[in-house]
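Chemist: Got a sequence here, can you model it:
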Amino acid sequence: MFGLWVPVTVAAAGLQSLRTAQQKHLTGVIGQSGAHFARYFYGAPLAALLVGGMAFGGVELPRADAGFFLFGLAGGLMQIVATGCLIHAYTLRNFTAATTFSKTETIQAAVLSTLFMGEGLSGGGWVAVAVGFVGLVALAVGRQADGWRKLGTAWREPATVYGLASGLFFALCSMAIRSAALRLPAADPFIAAAVTLCAITAMQTVVMGLFLLVFDRAALAGALNRAWRPASTVGILSVVGSLGWFFAMTLEPVAHVRALAQVEIVFTILLTVFVFRERPSRLEYAGAGLIVGSVVILLLAR
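Modeler: Have a look, this model is predicted:
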């Protein structure tokens, strides 16, 4: 009834939650830059292996043009910048503001895709986005006792700027990825997603590897040697989850995929309770409930 993109997006959100949890641990071992690089370095070979296996099995791969690589490179760079903005926002000691404003990605993606791709939301879709954002705010402030106060004064803080920038670049990244995949001529959606993923992760590995080689060799060495086992786990989870995102965005407009992707926070709550043995507050449970409600509204309003 709702299309293949729905279970694919939900699965990708679940894998992203697992990757985030593993990356949180890895960051404590080799730092933020090393953990970030591991996502691409250990994921790119798997994406290449998938595409190579398709070609070896007789699948005719689509021929990519210059526009495909330009959109792919733009998407890959925007994802790196978005993650950097988010990490920097967290270092500014206002987790509430950073989290909340970065999650405006859903709203920004809906607006931008309407303006530039002609793929907007219906009236019910906008209601779903609004309800989901209220749920995200409740989750963000529920994680800290003084969350409401911090959020109320956040407009004066740099964390707000970096949080909004993170959301913007994540939204642009999603649009660029969809644009790249759609440029592959007459390609099956899954094949288009796999080829796009292979190209983008390869470019991200090269770009970030060169950056660390020049500016942070310790992080590079940590990802390649000292912590290669947890780093490879992050890379595997990342590339499989990204394949899900890419596949979903070849099947459905970005605004719908990113709105449904808010269900990720429900998986985060489950990990918090059953893996990290932490007890969320009532406000966090309420926020998760609102997000689930927003997903139901989105699916019914399409």
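Chemist: CA only for contacts and neighbour counts going forward, please
Modeler: Fine.
Chemist: How about the contacts made by residue 200?
Modeler: With contact set as C-alpha atoms under 8 Å, 6 or more residues apart in numbering, residue 200 has these partners: 72-73, 75-76.
Chemist: what helix or strand does it sit in?
Modeler: When secondary structure is defined by DSSP states H and E, residue 200 falls within helix 189-215.
Chemist: helix or strand right after that helix?
Modeler: Using DSSP H and E, the next helix or strand after helix 189-215 towards the C-terminus is helix 217-221.
Chemist: Find out how far that next one is from the centre of the chain, if you would.
Modeler: 24 Å (C-alpha atoms, centre = their mean, to the nearest Å).
Chemist: For it, list every residue counted as buried.
Modeler: 219-221 (16 or more other C-alpha atoms under 10 Å).
Chemist: Please give the structure of this sequence too, so both can be compared:
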Amino acid sequence: MIWVAATLIAATAQTARNAAQAGLTTRIGTIGATAVRFVFGLPFALLTLLIAAIWLPVPRPDATVLGYTAIGAAAQIAATAFMLITMRGQSFGVATALMKTEPVTLAIIGAIILAEPLGPARMGAILLATIGVVMASGANWSRASLSPVLTGVTSGALFGLSSIGFRGAILALPEGGFFIRALTVLVLTLALQAAVMLLWMVWRDRAALRGIAEDWRVSVAAGALGAFASLFWFIGFALTPAANVRTLALVEVVMAQILSGRLLRQKANPLQLAGMALIVVGVGWLLAVA
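Modeler: Sure thing, here's the model as predicted:
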């Protein structure tokens, strides 16, 4: 069950990366803060690949691998844009709940594109955990308007498509173990995303580019954490269907609620407690049938 450990490590590292990026948004803007994870993550991923290449042969990507990688990279950038639009139009709880519908769309897309088995038990576990997230979010749905709901679901679907692209690229590599294949696709992904973000900032947002350079210490930390988290996400994608990885990652919602209760003295209401219980049951069910 290496994918279970990899997913939990990735979720923890991603939380740390988000914390490192949080302050950057107010100082260098949304575009700059988003670009940091790609631009500063690439050198760390590339260095890791060069070191790994001393002992492991690096697989050579073909057109299929590059195609899947491009789909994943582009979908992830677009998903981030829709996520930011949703967060501007709705409360954080509503936006988070909408985007966490990703495992459902991911399972369906994976069955269509990669012919991964869905099955009633696996789909039931994913649905149960996702419903739990919606309940645990504490979102006030009476104030949710249609437009942000659509952008939120679109964001979740695009994040799902990006995960399918990454898994497709990893599976399409002709040789190598799960680690070197995951690392190879990660470097390709970050290279594409860094190039796109740098070109955009040079063309339309040079202030963000200057901000990244001036705040390079925090940017480097966020990039390193981002590359570390992404590597373990990709290891998970190499070993099991992406929907399994993203469903298990929903346990971070439970951990966040526990931390907020202990550190911030915020009490969960009965609906949120029921939602957290559903997440735990859904994830446990998924692990039993995966």
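Chemist: returning to what we had before: what mean distance separates the helix holding residue 200 of the first structure from the matching residues in the second structure?
Modeler: Compared with the second structure after the fit, helix 189-215 of the first structure shows a mean deviation of 0.6 Å (mean C-alpha distance after the TM-score superposition for the first structure).
Chemist: equivalent range in the second structure for that helix?
Modeler: Counting by TM-score structural alignment, helix 189-215 of the first structure pairs with residues 178-204 of the second structure.
Chemist: Tell me how far the residue positioned nearest the centre of the second structure lies from residue 99 of the second structure.
Modeler: Centrality entry for the second structure: nearest residue to the mean C-alpha point is residue 159, 6.8 Å, by C-alpha atoms, centre = their mean. From residue 159 of the second structure over to residue 99 of the second structure the distance is 8 Å, taken as C-alpha to C-alpha, to the nearest Å.
Chemist: repeat for residue 73 of the second structure
Modeler: Residue 73 of the second structure sits 18 Å away from residue 99 of the second structure, going by C-alpha to C-alpha.
Chemist: how close does residue 116 of the first structure sit to residue 165 of the first structure?
Modeler: Counting by C-alpha to C-alpha - residue 116 of the first structure and residue 165 of the first structure are separated by 18 Å.
Chemist: Which one's more surrounded, those two?
Modeler: Neighbour count, other C-alpha atoms under 10 Å: between residue 116 of the first structure and residue 165, residue 165 has more, with 23 against 10.
Chemist: Contacts only, for the counterpart of that one in the second structure.
Modeler: Residue correspondence to the second structure (TM-score structural alignment): residue 165 of the first structure is matched to residue 154. Contacts here follow C-alpha under 8 Å, 6+ apart; on that basis residue 154 of the second structure touches 79, 82, 99.
Chemist: Any quick ChimeraX command for the buried ones out of the residues you listed?
Modeler: Listed next is the ChimeraX selection for buried residues among the contacts of residue 154 of the second structure, using 16+ other C-alpha under 10 Å:
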select :79,82,99
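Chemist: So which of the contacts of residue 154 of the second structure belong to helices?
Modeler: If you go by DSSP state H, those have 79, 82, 99 in helices.
Chemist: hang on, the second one packs against residue 152?
Modeler: Meaning residue 82 of the second structure. Yes. With contact defined as C-alpha atoms under 8 Å, residue 82 of the second structure reaches residue 152; the gap is 6.7 Å.
Chemist: all helices for the stretch 1-150 of the second structure, in order.
Modeler: 2-39, 41-52, 63-89, 92-99, 102-113, 120-136, 146-172 (DSSP state H, counting those that start in this stretch).
Chemist: so the longest one corresponds to what in the first structure?
Modeler: Taking TM-score structural alignment as the measure, the first structure aligns residues 4-41 with helix 2-39 of the second structure.
Chemist: Might you calculate how far the matching stretch sits from the centre of the chain?
Modeler: Mean-position distance between stretch 4-41 of the first structure and its chain equals 9 Å (C-alpha atoms, centre = their mean).
Chemist: now do stretch 101-113 of the second structure
Modeler: 14 Å.
Chemist: what does it correspond to over in the first structure?
Modeler: The aligned range for stretch 101-113 of the second structure is 104-116, by TM-score structural alignment.
Chemist: And for the first structure, the residue most distant from the center?
Modeler: Using C-alpha atoms, centre = their mean, the residue of the first structure lying farthest from its centre is residue 58. It sits 31.6 Å away.
Chemist: ok, back up a step: which one of the helices of the stretch 1-150 of the second structure lies nearest to residue 240 of the second structure?
Modeler: Of all the helices of the stretch 1-150 of the second structure, helix 2-39 sits nearest to residue 240 of the second structure, with 6.9 Å by C-alpha to C-alpha.
Chemist: average offset between that closest one and the first structure?
Modeler: Averaged out, helix 2-39 of the second structure is 1.4 Å away (mean C-alpha distance after the TM-score superposition for the first structure).
Chemist: Kindly calculate the angle that that helix makes with helix 178-204.
Modeler: 20 degrees (axes from the mean of the first three to the mean of the last three C-alpha atoms, to 10 degrees).
Chemist: Against which helices or strands is helix 2-39 of the second structure packed?
Modeler: With contacts taken as 3 or more C-alpha pairs under 8 Å, 6 or more residues apart in numbering; DSSP states H and E, helix 2-39 of the second structure sits against helix 178-204, helix 206-214, helix 216-239, helix 242-248.
Chemist: what's the mean distance for the last one versus the first structure?
Modeler: Looking back up the chat, that one is helix 242-248 of the second structure. Helix 242-248 of the second structure sits 1.6 Å off on average (mean C-alpha distance after the TM-score superposition for the first structure).
Chemist: start and end residues in the first structure for that helix, please.
Modeler: Using TM-score structural alignment, helix 242-248 of the second structure pairs with 254-260 in the first structure.
Chemist: Tell me how far residue 267 of the first structure lies from residue 168 of the first structure.
Modeler: 23 Å.
Chemist: So for the two, which sits in the more crowded spot?
Modeler: Counted by other C-alpha under 10 Å, residue 267 of the first structure and residue 168 do not tie: residue 168 has more neighbours, with 23 against 19.
Chemist: Generate TSV for the helices of the stretch 1-150 of the second structure, with distance to residue 181 of the second structure as supplementary columns.
Modeler: Conversion of the helices of the stretch 1-150 of the second structure to TSV gives the following (distance: least, C-alpha to C-alpha, whole Å):
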stretch	distance to residue 181 of the second structure
helix 2-39	14
helix 41-52	10
helix 63-89	11
helix 92-99	28
helix 102-113	19
helix 120-136	26
helix 146-172	6
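Chemist: Thanks again, I'm all set now.
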